[in-house]
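In: compute the structure for the input listed below.
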Amino acid sequence: MRSPRVPGFPGGTAVSHLRVYDWPAADGLAGGSPHLHTASAEGYVVLRGEGSLETLSGAGFQRTPLRPGSLLWFTPGTVHRLVNDSGDLEILVVMQNAGLPESGDAVLTYPEEVLADPDAYRRATVLPQAVTSAEQAARKRRDLAVEGYLELRARVRQEGPGALEGLYGAATELVGEKAAGWRHHVDQGPVHQARTTVRHLEALAEGDGKHLAESAVYTADSPSGPLRSGMCGHLRVWDLDGARRAD
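Out: Now for the predicted structure:
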């Protein structure tokens, strides 16, 4: 757990550097595993390369172009699929509620029969520890998520956003037992930071600026070694729990 002397990254967010998969999928497009987040928003800053973000949401199906400098974000429930057109698409990802998505907030768009079976969902999702095996399993996981996504996308195009109700119901069932345990990520992150800011504003209004003397710089390391296989690509996640004061 992060030392209480080290404040969290601004907004209680997490930050990662993502190299989107260049593996072709069944429809010929290269990219990541379509999925949604049940409680967290996500933001992208495109660093390199070109591609697009395909989404299914209350707005239906959308495709948003990605190029260096693009900035976009989306809210919980948005099914998102990163497409890597140039082969070198790299993104800085800012994830709301640091620690919560890693605890199971994300749900992949597997075919309905997998989503309806928690054991089958777990078997399809968990990656082995070995790097080579994890790479193979990540590609298999991606392909299964694309299979379900393409079926869902066709339904959304034909029926509208209402076609997402089945996925949303399955996602709610899959995370329901875990959701109560996620509260501490929010309380220790964005809620704590917001309350701290309120205290600072109240103090400043009273002419008290003592907290300014506590100013400091903090640093966090990106894990060494090979890139990790994530849902959308190979990534490095900054170790915010290991953050330290730069003295």
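In: make it CA atoms for all contacts and neighbour counts henceforth
Out: Will do.
In: from memory residue 74 sits against residue 43, does it?
Out: Yes: Residue 74 is within contact range of residue 43, at 6.6 Å (criterion: CA atoms under 8 Å).
In: helices of this structure, residue ranges please.
Out: 112-115, 118-125, 131-159, 165-179, 183-186, 192-205 (DSSP state H).
In: sequence B follows; please return its structure for comparison with A:
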Amino acid sequence: MAGFPGGTAVSLVTVYDWPTADGQAGGSPHLHTASAEGYVVTAGTGAVETLSGDGYERRDLARGTVLWFTPGTVHRLVNGSGDLQLVVVMQNAGIPEAGDAVFTFPEDVLADPDAYAAAATAPAAPGLTEAERGEATRTRRDLAVEGYLALRERVEKDGPDAMRPLWDRAARIVADRTDTWRRLWADGPKAQADATGAHLDALAAAESAHLCDAHVGSAGDAVGKWGMCGRLETWDLRP
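Out: Just a heads-up that it's a prediction; the model follows:
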């Protein structure tokens, strides 16, 4: 069994304290199309706003809070205390990093593939300084918040059915990425689940060969990044 347990990815997120159009500080609202996401809050206070099949919800966050949400859930982290930090556990290590997320940009940007790609990838443009990457990340966040606030208003007025156009656009945006994702899934989460099945078969027969392969893995040093919701410390946990 290779890779981090469960084929998951883990990152440490220090949520942005940049203010937004509605006066709240935080990150870029977005959804994931194939992967569930979990939060373990380690410091500070704040909230997460979500738009899903349950409509609009807001949940308070404080040290020790653990919550998670399924694909399609729009989530927006709000930094209330200025020092909100959390460990994020992502299903399907490798797939989120390969473009699983879709931002809640305004409708005209979501409808234009070139405009969407330009806005989504701006912080990764070659040749930028760290300060310029930070500014590009903030500009991207502001555009996502603009679209999110309009979407939240529609959901509060019309209910969860107002999410359907975003879900449809998200599926179209990522459709051509799924061949790559399928290989990542097969080599990671599926391989681990299959290995567990084989281990159970062996143990049922009182066979211990897989225990003789016991070892300890290490991810090495974390890499800092400008993330969607905050400054990230990430590790490569794939096989």
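In: on that earlier part again, now the helices of the first structure in a markdown table, with distance to residue 212 of the first structure and mean neighbour count?
Out: Converted to a markdown table, the helices of the first structure look like this (distance: least, CA to CA, whole Å; neighbours: other CA atoms under 10 Å):
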| stretch | distance to residue 212 of the first structure | mean neighbour count |
| --- | --- | --- |
| helix 112-115 | 50 | 17 |
| helix 118-125 | 46 | 15 |
| helix 131-159 | 45 | 18 |
| helix 165-179 | 36 | 15 |
| helix 183-186 | 25 | 16 |
| helix 192-205 | 9 | 14 |
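In: mind listing what the equivalent of residue 32 of the second structure over in the first structure touches?
Out: Counting by TM-score structural alignment, residue 32 of the second structure corresponds to residue 37 in the first structure. Residues near residue 37 of the first structure by CA atoms under 8 Å, 6 or more residues apart in numbering: 76, 77, 78, 79, 101, 105, 106, 107.
In: who's in contact with the closest residue to residue 37 of the first structure other than its chain neighbours?
Out: Ranked by CA to CA, 6 or more residues apart in numbering and with sequence neighbours excluded, the top spatial neighbour of residue 37 of the first structure is residue 106, at 4.4 Å. Residues in contact with residue 106 of the first structure, defined by CA under 8 Å, 6+ apart, are 35, 36, 37, 38.
In: counterpart of residue 106 of the first structure in the second structure?
Out: Checking TM-score structural alignment: residue 106 of the first structure goes with residue 101.
In: now swap in residue 46 of the first structure and tell me
Out: So, by TM-score structural alignment, residue 46 of the first structure is matched to residue 41.
In: next, count neighbours for that match.
Out: Using other CA atoms under 10 Å, residue 41 of the second structure has 22 other residues around it.
In: isn't it up against residue 63?
Out: Yes: contact criterion CA under 8 Å: residue 41 of the second structure and residue 63 qualify, at 4.9 Å.
In: and the equivalent of residue 81 of the second structure over in the first structure, how many residues sit next to it?
Out: Aligned counterpart of residue 81 of the second structure in the first structure: residue 86 (TM-score structural alignment). The criterion is other CA under 10 Å. On that basis, residue 86 of the first structure has 13 neighbouring residues.
In: setting aside sequence neighbours, what's the nearest residue to residue 19 of the first structure?
Out: Nearest non-adjacent residue to residue 19 of the first structure (CA to CA, 6+ apart): residue 90, at 4.5 Å.
In: wait, doesn't the one you found sit right on residue 51?
Out: No: counting by CA under 8 Å, residue 90 of the first structure stays clear of residue 51, with 9.8 Å between them.
In: what is the neighbour count of residue 23 of the second structure?
Out: Residue 23 of the second structure, neighbours per other CA under 10 Å, totals 8.
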